[in-house]
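Asker: The amino acid sequence is not available; the structure is as follows:
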């Protein structure tokens, strides 16, 4: 058992032995050890840097008045920076855990994806949260950028959560019971200060003065930078950051205002970073003397394979990949190898891919060890310059034969494109598979796509290899052709025949004699390399444990997690954990969110459909006792549930109306007012939209709609939603139901956000539809009125998501609405001027999302274009037109329909103002027949016909249209006759108006 002080000293000794400078906590208030200039400034530039230090870190919003067993507004981090990054970085980190007394074989130590960023510092990186039996105890991050600038070399940041590690080592469930030093507990040393800071952060801190403090610090940072004072400027940025965090803890920062604050701090951080780099360069970069020597990798000779066929194995050994990346990379790897072998003329009997979070493998069975020979037809000079006057070959012909590697007698003459040319068949002798693959496989691996990639090498040490990027660092490569190692070099790693075993077994090296042994060697070492087999195993274990607990895992909970969990482990071992029944008083939505999203646990539901006081987790291990693992995971969930229960109970002490009063401190945007003002706009806009939609017209219905709008955003300032933002609406509905609101109001509050991203479940009633439309339209036109629009991939205010939400919500209820009229109604309520051009741009923006949505559904591009051109302003009608067109175009009669219609449309669109139909001026039988057919059709269609009926009507007019154009000349000399005929064809051409512009279709 180590005291808190012992843990700090142990880590200091360990990292000092690894060559780190011991630094000290910074004199400014910081939210994390990253903000200390020993990290955020020293990671910049090319100079090497290794440092370790303790850092008290302040996060006001995490305070719980000292009542929570593991949530604090001030906690302690131990920070390590390694730059450049050593090859054995993970082993060094795990070694530090062992030094603290954490036995890897008795615990579940897991590296879980965590793509970290600090907007205030303009910094981001890729890496993991490190979990110890379900508890996050460290962040392990490969810094890619700081101060808004990319890093070279990149730096590894290790951040230890000391309180959590100490709790695990001492077997206590409350931070306040930790021994800090002999005779002193954490409560005795830190509790009073924690309580006082919470009172200040949540109750006393004045929002207006905090905003002024932010402004003052921002100005001081600017003054420092103008004088070249880098570190003082950085100190002021830290003061901005802390003022922002305090404002956030007071619930005074809205979603959109948050982005503005971040932009201001990011701009300052970028200027500080640039000034620091310039300062170091001016000093001559003196620490470059400590940079490691450049690294060279020498490839051995290629092996000689005598057998005509041999299996190929390529295994890319990596640090833990994100679960999504494993699936994507395996699919891409399999396709890439198939294509490579086909393009390289290397026959085989099949390609299989296998993988875990730490390895991507592909096996090609019975691969030809040599390419087949290949004849390539080469085109030479024209015959007229290839023969001389005597009929012999000219120098041009002989040169072509030499380049083709053929005897001149083998040249042949062929006619192409009206002229005669020389041709030759050049024979390419097949190269060995070893030669082909040794050159091609590294490029193939380099080209594997990932959502986010990172660099970890150093240009000064690794040269051009430093530009190699991947989802996570490569650490070993196995490449065998038959029983021979195929030499490759990928990102500075030389291929061999040794793979790696499980971490809880010390990551042993495992030799692979031949590709056919690969799976057996891994399974013998406790690793299941087949993702499908791991998933089957997880499903079976989960089902059995759930039955034993008297329940089941509901399909939606199982399917939401099992695909991810299978790619987080190499050997899945499921376990059952329990929690106290008192937590079941917290709404299921909160408990399930904590279990699934935070911990990747499977909730267990009883026969009555209610949650059971237990959960199912999956450990990554081949052996070892489960007691400590289960106990640790239970403690983690208990603490998280205690947090959620604390939030929920406190939220329930106030009615939603009381929470709504705090919306005045939560800004939408500095020019769009507060959320309290937004709620007032929503109430008025809901009324206008209901009228436009022709719904909820009664007095009682309008009163319910108004009530829903008044309470719609109240839960945004509750503690549960502040902690779990994706429960907005869900919790509002829970609180509304608890205080006795009408069912229509409760459902509308929850449904305003539907459909949720990735879901097709829309609002249950028109109340929810109208409220959700009002919310999204207000936001969308508000930002367009300010000139703020998504650009490229940047969409900081998620306006694309809002546009898609408008479309899906309307579609889910089949609701007809004019986008421009709705946006205009919303724009009139804004506190800023809203130009007609902004309304048009916003409408076109939504129409563009409609186009993307339709194409993602596989609808024909020309059908999509045709429908949007005519009815994009009415999304539901437009989607109907797209689907109808897509079906009709595939019918055998479509060509004749479109041809007949096009004859009318082409003539009609030439007229700036086509005359009205004047049947009395028509004379010829064919035109009288067409006019009669049109009038009958028009009468049947009525005023609001479905597009399918319009197209069916056009099909019925095809024959009389053809007869009309055969018998008459539209542009007759007689003006009245010409006008009558133009009026007839224009009337027919106008039939699809408001549905689709058929002139945009292929074949028109």
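Answerer: Everything's here; your move. None of the values given here were measured: they were computed from a predicted structure. Residues are numbered from 1 along each chain as shown.

Asker: make it CA atoms for all contacts and neighbour counts henceforth
Answerer: OK.

Asker: helix or strand for residue 13, which one?
Answerer: Residue 13 belongs to helix 4-17 when assigned by DSSP states H and E.

Asker: Can you mark which positions in that helix are buried?
Answerer: For helix 4-17, the neighbour count (16 or more other Cα atoms under 10 Å) marks 4, 6-8, 11-15 as buried.

Asker: swap in stretch 580-596?
Answerer: Judged by neighbour count (16+ other Cα under 10 Å), stretch 580-596 contains these buried residues: 583-584, 586, 590-596.

Asker: Now flag whichever of the residues you listed is closest to residue 993.
Answerer: residue 593 (48.3 Å; Cα to Cα).

Asker: can you list the residues that contact the strand or helix carrying the closest one?
Answerer: According to DSSP H and E, residue 593 maps onto helix 588-593. With Cα atoms under 8 Å, 6 or more residues apart in numbering as the test, helix 588-593 has contacts from 584, 603, 611, 641, 644, 727, 730.

Asker: with the buried residues of helix 4-17 in mind, which one is nearest to residue 579?
Answerer: Closest to residue 579, out of all of the buried residues of helix 4-17 and judged by Cα to Cα, is residue 4, at 27.6 Å.

Asker: rewinding a little: which pair in the buried residues of helix 4-17 spans the largest distance?
Answerer: With distances taken as Cα to Cα, the most widely separated pair in the buried residues of helix 4-17 is 4 and 15, at 17.0 Å.

Asker: Next, the contact list for residue 686, please.
Answerer: Per Cα under 8 Å, 6+ apart, neighbours of residue 686: 705-706, 709, 770-771, 774.

Asker: By neighbours, which of those residues wins?
Answerer: In terms of neighbour count, residue 709 stands highest of the contacts of residue 686 at 32 neighbours, by other Cα atoms under 10 Å.

Asker: Do I have it right that it meets residue 687?
Answerer: No - between residue 709 and residue 687 there is no contact under Cα atoms under 8 Å: 9.9 Å.

Asker: quick revisit: can you list the contacts of residue 686 in TSV and add secondary structure?
Answerer: Formatted as TSV, the contacts of residue 686 follow (DSSP: H, G, I helix; E, B strand; the rest coil):
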residue	secondary structure
705	helix
706	helix
709	helix
770	helix
771	helix
774	helix
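
Asker: for this protein, which helix is longest?
Answerer: Assignment by DSSP state H gives helix 255-282 as the longest helix of the chain.

Asker: so what does whichever helix or strand comes after it touch, helix or strand wise?
Answerer: Once helix 255-282 ends, the next helix or strand along the chain (criterion: DSSP H and E) is strand 309-318. Applying 3 or more Cα pairs under 8 Å, 6 or more residues apart in numbering; DSSP states H and E, one finds that strand 309-318 makes contact with strand 359-368, strand 474-481, strand 498-500.

Asker: second one coming, line it up with the first:
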């Protein structure tokens, strides 16, 4: 058992790819070692700006020997009557390079055969490793490979050196066109020369002395701790997005955090713009107070342990100043005219070639949002149609602003700032930003009633329009993010407890297109059907992500509820029902009832004739069904589906007794028809909530 060290030294690797490259390299090597049956105790991956490395502890020196059995012809064909080998046996032995006398008998359930067992000696680990590492490098997820100089070897960046060691010795190999050795290089500035690795176990400690923290995760912890310390000194919280943290970690070998500041006058600019430019362009960590308001500080990570850190701080302050000044300029430039004036330029900006301009989309959003606002008014929400229409007309205006032109991620946010500066009501101003919520899975939802109207109307308008021009998502392609939009619609209606029917919303969205000159939908009915089908199909994706079983979702989908809030209430009821002790038996009974009714000829009667109930089991089931019907009627009126199914669970025993003692397909046609009607009555009770026969308990 020994330690293996592999390191590939390169020019600076792409920072956004470093962590995925590290993980992919480790995964590939583990898979190959496992496939080659080479055991090891542990494997640790390292990743720094100029290196990818693996350290494998407790690896076996060779593959284990294995026995391989070769089977030849049947005994009857291999030997003649005198027991001498036939031509078939001799040919088999010759093919293996052995004498016929070395053949053995292999007993199988299909008869006896001649055969031979040979021992395959395992290869030395050191013989297999070079190919394993090269294969792992070849399989890395690199979008575009490059060649350096005259080398024919391709990699994500030019390779400078390669290390491959077993304990204190070098494993001779050529990897990525470089002869392996035991020399590595330290920090590019603090320790740029080659240094000899005396033992594979010394790797991490040696590099630490050369100002390289080779472990990606350790470097990241160092950065987080230093950032927190500097933020605490000014009683601030640091904004540390994981993607930015990963990128910064990949940019430095030896992280040193420093805090700088900028002129407070820039704080008049929307803080989202300042944060965006500092994060995206400069890789800075911004600081806010405890209420989340931006402070005039930022923290950056340098790769040099400077004797005069103040010079580095001043250099970064000098660099960031013009970027913040640009954001300030765009912000002030946009304020020279009211937000409403910007809507004029939307009349020449295309939303989609076949669906008209952004202005036309804004008009459609206004109509649909007004329709939704009316529904919310009826449900007691504090909202006016006039404010909703005003917000909808202004909702896309900031797309024509200079600030959004420079920082596209500020769409909606910029509009909210400008609306407030123009004196628009807070309800209108806040809704402009909220129209884009939720932006991703698990994101927050719009809070204001107008924001809810805009968020729903915008998504529904896009859904209907894109389906109308036959550009619905296919496979993994979804350029308009319709799947995300659909789930956003469902989440808003469910989590905001809005009892609104999807049919009404989609119908209104389709109607808005048909009323628009030049962009009429040719097949309104088809578009409506496709959009409804698409929205209903997203329930499965949404609920499986929450851990709801597929059969539970199918049980509710089987009865086609059109109100997302109602759908959710049914899902929760079926989940609770599935945990009941009677659930399994009732699910099976419902399957049996469904099958019997499906096979029945002709129309099943709606009414059960009590006088035709002859068996005690069917009388008991009828009585239990009547009692259940009486009990669940008021529960259904309040959508208390959980209690409905709890009540119907009492039908378990009567239904089981019915199937045990009653012949449904009686020779007497009147009895048969009456029993089918009874079963249909029972099934109808369950279908008021969901199709329980779909459950797999």
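Answerer: Happy to help now that I have it. Owing to the predicted nature of the structure, the values given are computational and were not obtained by experimental measurement.

Asker: Tell me how they score on TM after superposing.
Answerer: With the length set by TM-score structural alignment, normalised by the length of structure 2, the two chains reach a TM-score of 0.88; 685 aligned residues with a Cα RMSD of 3.3 Å.

Asker: Can you tell me which helices and strands the helix or strand just after the helix holding residue 13 of structure 1 packs against?
Answerer: On the C-terminal side of helix 4-17 of structure 1, the nearest following helix or strand under DSSP H and E is strand 21-22. When contacts are defined as 3+ Cα pairs under 8 Å, 6+ apart, strand 21-22 of structure 1 packs onto strand 49-58.

Asker: so the strand it packs on matches what in structure 2?
Answerer: Across structure 2, nothing matches strand 49-58 of structure 1 (TM-score structural alignment).

Asker: And that strand, what does it pack against?
Answerer: Under the contact criterion of 3+ Cα pairs under 8 Å, 6+ apart, strand 49-58 of structure 1 touches helix 4-17, strand 21-22, strand 74-83.

Asker: in structure 2, what residues pair with the first one?
Answerer: Read that as helix 4-17 of structure 1. Alignment note (TM-score structural alignment): helix 4-17 of structure 1 is unmatched in structure 2.

Asker: Quick one: distance of that helix to the chain centre.
Answerer: 38 Å (Cα atoms, centre = their mean, to the nearest Å).

Asker: that older thread, so which of the buried residues of stretch 580-596 of structure 1 is the closest to residue 665 of structure 1?
Answerer: Nearest to residue 665 of structure 1 among the buried residues of stretch 580-596 of structure 1 is residue 590, at 25.6 Å by Cα to Cα.

Asker: Structure 2: which residue goes with that closest one?
Answerer: The equivalent of residue 590 of structure 1 in structure 2 is residue 273 (alignment by TM-score structural alignment).

Asker: Let me see the ranges of the helices in the stretch 101-250 of structure 2.
Answerer: Remark: helices assigned in the stretch 101-250 of structure 2 by DSSP state H, counting those that start in this stretch are 125-138, 203-209, 216-233, 242-251.

Asker: quick one: contacts of stretch 816-832 of structure 1?
Answerer: Here stretch 816-832 of structure 1 has contacts from 671-673, 681, 685, 688-689, 692-693, 774, 777-778, 781-782, 785-786, 810, 833-834, 836, 839-840, 842-843, 873-877, using Cα under 8 Å, 6+ apart.

Asker: returning to what we had before: what is the longest helix of structure 1 packed up against?
Answerer: So helix 255-282 of structure 1, by 3+ Cα pairs under 8 Å, 6+ apart, packs with helix 207-226, helix 230-249, strand 667-669.

Asker: so the helix or strand that comes right after the shortest one aligns onto which residues of structure 2?
Answerer: The element immediately downstream of strand 667-669 of structure 1 (helix or strand, assigned by DSSP H and E) is strand 673-674. Alignment note (TM-score structural alignment): strand 673-674 of structure 1 is matched to residues 356-357 of structure 2.

Asker: contacts for the matching stretch?
Answerer: Identification of contacts with stretch 356-357 of structure 2 by Cα under 8 Å, 6+ apart yields 346-351, 519.

Asker: need these in a markdown table with neighbour count, can you?
Answerer: A markdown table is the format used below for these (neighbours: other Cα atoms under 10 Å):
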| residue | neighbour count |
| --- | --- |
| 346 | 21 |
| 347 | 16 |
| 348 | 13 |
| 349 | 15 |
| 350 | 15 |
| 351 | 17 |
| 519 | 16 |
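
Asker: Show me the two of these that sit farthest apart.
Answerer: It's 346 and 519 that sit farthest apart of the contacts of stretch 356-357 of structure 2, by Cα to Cα, at 16.7 Å.

Asker: right, so of the helices and strands packed on helix 255-282 of structure 1, which gets closest to residue 463 of structure 1?
Answerer: Closest approach to residue 463 of structure 1 among those (Cα to Cα): helix 230-249, 30.8 Å.

Asker: so what secondary structure elements neighbour that closest one?
Answerer: With contacts taken as 3+ Cα pairs under 8 Å, 6+ apart, helix 230-249 of structure 1 sits against helix 207-226, helix 255-282.

Asker: Need the nearest residue in space to residue 285 of structure 2, chain neighbours excluded.
Answerer: Nearest non-adjacent residue to residue 285 of structure 2, counting by Cα to Cα, 6 or more residues apart in numbering: residue 299, 5.1 Å away.

Asker: Find the helix or strand that the one you found is a member of.
Answerer: strand 294-302.

Asker: Onto which residues of structure 1 does that strand map?
Answerer: For strand 294-302 of structure 2, the aligned range in structure 1 is residues 611-619, judged by TM-score structural alignment.

Asker: excluding its backbone neighbours, what's nearest residue 198 of structure 2?
Answerer: Once flanking residues are discounted, residue 198 of structure 2 sits nearest to residue 168: 5.8 Å by Cα to Cα, 6+ apart.

Asker: And for that neighbour, the neighbour number?
Answerer: Residues near residue 168 of structure 2, counting by other Cα under 10 Å: 17.

Asker: Please pull up the equivalent of it in structure 1.
Answerer: Counting by TM-score structural alignment, residue 168 of structure 2 lines up with residue 483 in structure 1.

Asker: Am I right that residue 667 of structure 2 sits in a helix?
Answerer: No - read with three-state DSSP, residue 667 of structure 2 is coil and lies in no helix.

Asker: Next one: residue 419 of structure 2 from residue 455 of structure 2, what distance?
Answerer: In this view, residue 419 of structure 2 and residue 455 of structure 2 are 18 Å apart by Cα to Cα, to the nearest Å.

Asker: quick one: which of those two has more around it?
Answerer: The residue with more neighbours, out of residue 419 of structure 2 and residue 455, is residue 455; 28 against 23, by other Cα under 10 Å.

Asker: Cheers, nothing more for now.
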